[in-house]
Each structure stands twice: as structure tokens, then as C-alpha cells.
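Novice: no sequence for this one, just the structure:
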């Protein structure tokens, strides 16, 4: 089962940093998406890897993290 985590950030620069951090941590760039206009980063991952993705997003102090199944 996959999960999509969406981190919402106060600035595009912070979102970009979170995006780069996820990729540097080992998440494939094909499953990490940056929306600079909205200041959001989405990562599609397995349920097992979701806690690690959530932790990476939290390092960048998001306004919120939304999680959906599927």
C-alpha cells in the first residue's frame, strides 16, 4: 500500500530544501514532487517508508503535513 505525504511550507525556498533533503535521504526523484507556487512537497512512498518521509518533512518545519492512502 502506498501513502502520499504532502508538506505545506511557508516559503518556496523551504519547500525546495525539503524536496532536496528527501532526495538526498534516498527517496527517488520520480516520487518526490515540488510545487514552488504553492510551497508544497509531495512524496509517494510505501507505508513502511512513510515515517522516514514524515521525519524529513518535519525537519523543515512545515505548516502542516497531509497524509493520504493509495
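Specialist: Nice, I can see it. If you're wondering where the values come from, they're calculated on a predicted model, not measured in any experiment. Numbers count the residues shown, from 1 in each chain.

Novice: CA atoms for contacts and neighbours, from now on please.
Specialist: Noted.

Novice: The longest helix along the chain - contacts with which helices or strands?
Specialist: When the chain is parsed with DSSP state H, its longest helix is helix 12-25. Using 3 or more C-alpha pairs under 8 Å, 6 or more residues apart in numbering; DSSP states H and E, the elements in contact with helix 12-25 are strand 32-35, strand 40-46, helix 50-59.

Novice: count of neighbours near residue 17?
Specialist: Counted with other C-alpha atoms under 10 Å, the neighbours of residue 17 add up to 14.

Novice: here comes the other one, which I'd like you to weigh against the first:
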């Protein structure tokens, strides 16, 4: 089952760089959503794949809970 992994970004450059890194890690582009108004990047993946997303968020300074 899929899980929404949400991170808060500060700028669109940060969001774009994070998205590019996620895609480079073979996460399908259609699983990555950027909400410009809320400044949230959301990745829909199975829970067991979440660790890689958190590592990429950390690398780009994207905060999450």
C-alpha cells in the first residue's frame, strides 16, 4: 500500500533540486507532487521505500515529521 511522504521546502529551486534527485534515484515522476502554495513536496511510495526519500530530503534541507 502507498504512503504519502511529505516534506516542506523553502524555495522552488530547493523543490526542483529535490525532485530531480528523487527522479535520479529512479522514483517515478508521476509519484512526486509539488504544492507551490503550501510549499510541500509529496512522494507516494510503499512504506518500505520511504527511507531513501527521507535521505534525499535531508540532503536538500527539506523538513519533514
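Specialist: Sure, I can see it. Worth saying up front: this structure is predicted, and the values here are computed from it rather than measured.

Novice: re the thing from before, equivalent range in structure 2 for the longest helix of structure 1?
Specialist: The aligned range for helix 12-25 of structure 1 in structure 2 is 12-25, by TM-score structural alignment.

Novice: Unless I misread the structure, residue 4 of structure 1 falls within a strand.
Specialist: Yes: Residue 4 of structure 1 forms part of a strand when assessed by DSSP: H, G, I helix; E, B strand; the rest coil.

Novice: ok, back up a step: so which of the helices and strands packed on helix 12-25 of structure 1 comes closest to residue 2 of structure 1?
Specialist: Among the helices and strands packed on helix 12-25 of structure 1, the nearest to residue 2 of structure 1 by C-alpha to C-alpha is strand 40-46 (4.4 Å).

Novice: just the angle between the closest one and helix 50-59, please?
Specialist: 160 degrees (axes from the mean of the first three to the mean of the last three C-alpha atoms, to 10 degrees).

Novice: and the helices and strands packed on helix 12-25 of structure 1, which is most packed in?
Specialist: Among the helices and strands packed on helix 12-25 of structure 1, strand 40-46 has the highest mean neighbour count (mean count of other C-alpha atoms under 10 Å), at a mean of 23.

Novice: Redo the helices and strands packed on helix 12-25 of structure 1 as TSV? Include distance to residue 21 of structure 1.
Specialist: As requested, those are exported to TSV (distance: least, C-alpha to C-alpha, whole Å):
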stretch	distance to residue 21 of structure 1
strand 32-35	10
strand 40-46	11
helix 50-59	7
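
Novice: Perfect, I'm done here.
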